[in-house]
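Enquirer: Here you go, sequence then predicted model.
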Amino acid sequence: MAAAVLDDRGAVVGWTGTAQDLTGFCADEVHGRPLRELVADLPRGLRRATQLPATGRVRLRHRCGNTVDVTFRTTRVSGSTDVLVLAAPTLHAADHQHGAALLRALSAQNRLTIALHDTDLTTVQTNAMPDTLDGRPVQPGTRLHDVLCAEDAESIEAVLRQVLETGVPVLGRKQHVSWRDHAMRRHALSLSAFRLEDARGRPAGVATLYIDDADQLRARRQLDLAREVAERVGGSLDVVRTAHDLAGVLVPAFGDLAAVDLAQAVFDGDEPPERLGGGDLHLRVAALVPATAAWPTGIKRGNLVPPLSDHPLLRRFQHGETVVYGPDDFVALIGGRQPAEQLLPHDAHTVMAAPLYARGLTLGAIVVWRTGPSEPFAEDEVDLMRQIASRGALAMDNARRYTREHRAAMALQQSLLPPTTTDTPAAETAGVYLPTGRGAGTRGDWYDAISLPSLRLALVAGDVIGHGIPASATMGRLRAAIQTLADLELEPDELLTRIADLVQRLAAEASPGSHDVVGATCLYAVYDPVTRRCAMASAGHPPPVLVRPDGTAEAVDILPGPPLAVCGMPYETTTIDLEPGSVLALYTDGLVHRRAHDIDDGLRRLTDALATSCRPDRALDETGRSLLEDLVDEAPRDDATLLLARTRAVHAQDTAHWRIPADPAAVSEARAWAARQLTAWGLDDLLFPTELIVSELVTNAIRHGRPPAELRLIRNHVLVCEVTDSNSAQPRLRRARTTDEGGRGLFLVAQLAERWGCRHGQSHKTIWSEQPIACAH
């Protein structure tokens, strides 16, 4: 800034060094000369003026012949007629004016604090006002330690010292600080710092800019919270887990404590009734976060929410509003200060409650508390909670509807499955079923143990494609069909062929979009305790595992046919010998198919586990449960079923065979042989009906059958009488007319026996009957 002093005539009487720097003239060269001689192109208005204007802009002559554009300001020297003239290059003056205007504009901003610090980091100038820092003006000479907590002041001063030393500015550094007088409250600031330099480029101080980042931080946190709700809530189809996820995202991002209360009907998957007004709302606490907090004695997970008064806040809540209230309103809602103390968290000052409202149903409520130094809820947070509750309610309703469908599917599935354990002369069995742990619901896996005539036992394991109620319904139809065909005593390969035809018809009946998803795999086995042989066939099903009495185990080498959805391909029956005490394990692929292993590896694990677990002194149902716990993932991707059958055998002394001659006279011999055998077994009370049954069946074999023929008696809890011949024609029960000479044989058998039937082999048929033994040995 150049300065000159003029007398009352306008002559120069004082000249500074900066004036010499500006014009190139020294003091001796201009002393006594009129100032107008130094001005080039003097404006007409100033050529004859006796007084200089207060401000203006002119061009001064430079000693080298050039001109300098300057802006000047004049002022009279106090107590004298002399005039002080201050001048600066117009460019510098304009920059100064713009800079001053910018500084004034920045200083006027409400959330912007500017501070100038010297090289000792002492505050030289600042616009800090009561609303910007700690409520008191910050005076020049103040240090950061006088305003901020010691830790925060040291952190910021370290940054400012680095700026002073390096000259590298700091831009937008996120800083959380606490004021010295309010240490519990944290404030978010954005710090920018620049080094100040003098004309020679030496450090002169630091200029700092503090921007209140609270609004941006709040908006960012709200966006982060909304994104986290979208990511975390709704991933589970369990209502309790969904409630816990919903409460978990709110703490500590939104509040200090959170609870989710659900209508009791929601836990069962049902629709809650609509309620208005006070009283018992039938709400139950489903989730508390954090679970380790010191919750009041009246708030525990699983507790019922106490009855509430008919308060305007409750009415607003029941009409779908999110409400915010304090301890006094809470006391009014509960109906007294004493019960409220058992339900209000310690040091809570604000409560927000949002209804979980979806598809016209109020499913429950989200309740969030803020305690201690936390700020009360703001209006924008109420809007945010409304959005969170809306998303949470949809997730909760999806979980509720899934729970309802899952329970229905599970109930259907369980009702369609056989008893878990059976005890028959052929084997004792134990079945275990574990539904999938994922959201798809049940998948149509099943097992069955079907008692057949002549003490035989059919074992079945199957897996229906699809999931949920449709899969359970298909499973029920297939199980019923297999039981019906099993009563016809078909060979395993023939039975699977007929079931495959049934599946094809079911696929044809399905809707056009479901044709390709109707199908199943199945393993069907029949064990005969008399011959100790087991015949089996597979329709795309994993092979059974055989555990021998000596503890060795292996997968049965069975040739699998196509799944039941494929029609026209043959199935093959495999027959193996089973020692008494052997364990045959049928299962579905959910037991051997794990995430990190292929099916072959899973089959090896199952085989090894069966060899270890199947001990004669251990109950089969206990063994089955233990195997499922060890082999199945915590959240299995598929249903898993396991059917274990420990085989038995009918002793040789409990069976008797007699070859039937092709002679009508052999009927009396057959009766006599049967009578002797029953007497030897101590079954004299069954002599008369057995003689009649034997007489009729043998007579039919001789008259209508072809040799060879055989009569067999089996003693167990029933007396089995079988006649086998080489004619495959199916006998028919009919009612003979009065004048008919024959046709009453099978009618008599049906009347005398508890049940009777006929089964076919490859080149023979067997007609059998069963009579109960009063005191089975």
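Expert: In hand now; what should we look at? Residues are numbered from 1 along each chain as shown.

Enquirer: Every contact and neighbour count from this point should use C-alpha atoms.
Expert: Noted.

Enquirer: just checking, what packs against the host helix or strand of Trp673?
Expert: Applying DSSP states H and E as the criterion places Trp673 in helix 666-681. For helix 666-681, the packing partners by 3 or more CA pairs under 8 Å, 6 or more residues apart in numbering; DSSP states H and E come out as strand 655-660, helix 687-704.

Enquirer: alright, now check it against this:
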Amino acid sequence: MDGPGSGRTGDPAGGAADASALPRSILDQLPVPVSYFDRGCRLVTANPAALRVVDRELADLVGLTPGEMGPEVVGGAGEGLQAAMLQVMESGETLSFETYLGRNGAGERVWVAVLSPVSDATGRVHGCSVVTLDTTEQYRARQRLTALDEASVRIGTTLDVGRTAEELAELATESFADFVTVDLLAPVLAGEEPRPPAPGSALVFRRVAQESVLPGCPEAVVTLGEHHEHDRNSVLGRILLQGEARRWDLGEEALRLWEQTEPERYASMLTHGIHATVAAPLTARGVTLGVAVFSRHRNPDPFDDDDVLLAGDLAARSAVAVDNARRYTREHATALALQRSLLPRRAARQQAVDVASRYLPNTTGAGIGGDWFDVIPLSGARVALVVGDVVGHGVQASATMGRLRTAVRTLADVDLAPDELLTQLDDLVLKLDREEAVDAEGSSVAGATCLYVTYDPVSGHCALARAGHPEPVLVRPDGTTSPVALPGGPPLGVGGLPFESVELELPERSLLALYTDGLLEAPERERETALELLCDTLARPSGSLDDTCDAVVKALLPERPDDDVALLLARTNRLGGDRHASWELASDPSVVSRARHLAAAKLEEWGLGDAVFTTELVVSELVTNAIRYGGSPIRLRLIRDTSLVCEVSDGSSTAPHLRRARIYDEGGRGLLLVASLTECWGTRYGPTGKTIWAEQTLPGA
């Protein structure tokens, strides 16, 4: 036998007893919650870690199913957990189940329960073990990654500053905040570059978005769209100037800081129980645009460092989108200002037609286009109506439109026929495209379209030609409406193809509608249907031309058109026989005296006696030139319109030239005298000769 001094210690029987108790001891010491349920899904036992999680005694829970334990123990997942246990015991396979199994004083905790069948040596299943792992941090990390992934899709979907801010607020309240406000510096909304405030001055913001888990955002102390100020030393002022996101757990010290600098916000925090806040500046490309504030009152967890990183990332992504929208707003405003400055600002001084117009820029991200229109007074009381469209969008398209409009005005002063004018304009576009290399951001002139119309109120004669432009619509005085059949002609810049004019006789009070293709290209209807609707709308009596313009825009265009639209309506007038007179003259120097007397008599009849002396001199010089250098037939015409027009036509196409005569020259002073006595003068050519005209300001005008 071994004696006391043999060196053997312990008791084999006691060792066996200790070994049999070891599994239970290990279970009790495990930091992981473990529980066991029988085949009826009733709790048999649970280790101390599991009881600490739910803060309950084992005796209170033994014999209860998950569905009977109450939401304070298993959250709202009791029935689902019990169903999962039954599935595990029937299939004999392990299953994972994500649930809320309790609270630990710091808000809801997310747990993953690993359910495993418990069987004996024969394979008979006696129950189910549940090992739960706290995955709250992993769950929140997934939420943050999901929020960032959604931010790349949901924030910045439009080039609208306000909408981008709303997208940030909506996403943040769905993912990690209960109340979000987004304030932008006032210049940002106008597309301007924010400048650092002067020392001692306040920061002026505008509330552009706010979102809450509560209906109506009762936490807000600033209404949407309202301007408000922050002192540079306030909480948000410091955040904005420092340029970094920061969080506050609103204890007594932090609340005192808010109370001193933001008393209204402090009162709202107390009222709604806001206990945690993160403020993140919206900074992009080195420019601070505003600030976003994220708050919690429903969620009892404070913001942690990861939440601050998430808020900063969301604010940074939103800031880039806001800056893009700001830059677009600035470019859009610049292009629109350029576009409007190049369009007619007031009605041209003429009485041939009554006009009304509309220019509607597109409201999408495509940028301002090159649509334009013009009303150009011509000689002889005539008028030219022009509508055009330059390909492309943006400032370049607007600048190109201005060049074309200037070219058309210059060519119109030469009094070319519509087809000849478009031919000259086409040549000009070809030269411009050859001379200028068009870069990737430029807008080529080639491909522009144009419709040019001239109208003579004395004869009612109208001539039209187009270069790839939609044909105009004519409404006759009897109400019949139809597009004017015009040869299409190629767009400007194609070259090598001719343009053709169409001539019409328009009754007085006829209506011509000139427009760009954006008017007929609404996505919800076909072009032919839109043209029929335009004709029907124009045929309906609607009062003034402005009312008709409004009716057309309302009938054919959506609230946010996708393309620029230019619309020009012109109602024709006629000059009565009491406002013009003409005489055929023989090619004989003796008729010059008779021409002077005829003109003087007509002016006296019109009550323009003060203009007789000047008109006699003009008539004398122009008729003398026609007899000396021109040829039959010679015709003298006077027109009383917005000015007094004197015209002399002859059968020669030889152009007169203004020159300065030397001291001893016998001739060369006639046109110089005409130019000195009249407001303007010029020459236009017709099929059988030329007409020299001169305009005088009406006495008393």
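Expert: That came through fine. Source: prediction; values computed, not measured.

Enquirer: Turn the helices and strands packed on helix 666-681 of the first structure into JSON lines, including distance to Thr575 of the first structure and mean neighbour count.
Expert: Output for these, formatted as JSON lines (distance: least, CA to CA, whole Å; neighbours: other CA atoms under 10 Å):
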{"stretch": "strand 655-660", "distance to Thr575 of the first structure": "22", "mean neighbour count": "16"}
{"stretch": "helix 687-704", "distance to Thr575 of the first structure": "28", "mean neighbour count": "20"}
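
Enquirer: could those be laid out in a markdown table, adding distance to Ser236 of the first structure?
Expert: A markdown table is the format used below for these (distance: least, CA to CA, whole Å):
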| stretch | distance to Ser236 of the first structure |
| --- | --- |
| strand 655-660 | 59 |
| helix 687-704 | 64 |
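
Enquirer: Where does the helix holding Trp673 of the first structure end up in the second structure?
Expert: Residues 591-606 of the second structure are matched to helix 666-681 of the first structure when aligned by TM-score structural alignment.

Enquirer: tell me the average deviation of the lengthiest helix in the first structure from the second structure after fitting.
Expert: Ranked by residue count, the top helix of the first structure under DSSP state H comes out as helix 379-416. With mean CA distance after the TM-score superposition for the first structure, helix 379-416 of the first structure departs from the second structure by a mean of 1.3 Å once superposed.

Enquirer: the helices in the stretch 201-350 of the first structure, which residues?
Expert: Taking DSSP state H, counting those that start in this stretch as the test, the helices found in the stretch 201-350 of the first structure are 214-232, 239-250, 264-267, 312-318, 327-334, 337-341.

Enquirer: now swap in the stretch 1-150 of the first structure and tell me
Expert: Going by DSSP H, counting those that start in this stretch, the stretch 1-150 of the first structure shows helices at 17-23, 27-30, 44-47, 90-107, 150-166.

Enquirer: what secondary structure does Met184 of the first structure sit in?
Expert: strand (DSSP: H, G, I helix; E, B strand; the rest coil).

Enquirer: and the gap between it and Pro707 of the first structure?
Expert: Met184 of the first structure is 104 Å from Pro707 of the first structure, where distance means CA to CA, to the nearest Å.

Enquirer: In terms of packing, which of those two has more residues around it?
Expert: Legend: neighbour count by other CA atoms under 10 Å for Met184 of the first structure and Pro707, higher for Pro707 (16 against 13).

Enquirer: In contact with the counterpart of the more buried one in the second structure, which residues?
Expert: Counting by TM-score structural alignment, Pro707 of the first structure corresponds to Ser632 in the second structure. Going by CA atoms under 8 Å, 6 or more residues apart in numbering, Ser632 of the second structure touches Ala586, Ser587, Asp650, Gly651, Ser652.

Enquirer: Out of these, give me the one that has the most neighbours.
Expert: Highest count within those by other CA under 10 Å belongs to Asp650, 26 neighbours.

Enquirer: Counterpart of it over in the first structure?
Expert: In the first structure, the residue matched to Asp650 of the second structure (TM-score structural alignment) is Asp725.

Enquirer: List the residues that contact that match.
Expert: Ala701, Gly705, Arg706, Pro707, Pro708, Ala709, Glu710, His764, Lys765, Thr766.

Enquirer: Give me the buried entries from those residues.
Expert: By neighbour count, with 16 or more other CA atoms under 10 Å, the contacts of Asp725 of the first structure hold Ala701, Gly705, Pro707, Pro708, Ala709, Glu710, His764, Lys765, Thr766 as buried.

Enquirer: okay, the residues you listed in a markdown table with secondary structure next?
Expert: Below are those laid out as a markdown table (three-state DSSP):
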| residue | secondary structure |
| --- | --- |
| Ala701 | helix |
| Gly705 | coil |
| Pro707 | coil |
| Pro708 | coil |
| Ala709 | strand |
| Glu710 | strand |
| His764 | coil |
| Lys765 | strand |
| Thr766 | strand |
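
Enquirer: Show me what Val305 of the first structure aligns to in the second structure.
Expert: Under the alignment (TM-score structural alignment), Val305 of the first structure pairs with His228 in the second structure.

Enquirer: That match contacts Arg206, correct?
Expert: Yes: assessed by CA atoms under 8 Å, His228 of the second structure is found in contact with Arg206 at 6.2 Å.

Enquirer: Between the two ends of stretch 506-524 of the first structure, how far is it?
Expert: End-to-end for stretch 506-524 of the first structure, by CA to CA: 20 Å.

Enquirer: can you map out the strands along the stretch 501-650 of the first structure?
Expert: 520-528, 533-539, 545-547, 553-555, 574-577, 583-587, 640-647 (DSSP state E, counting those that start in this stretch).
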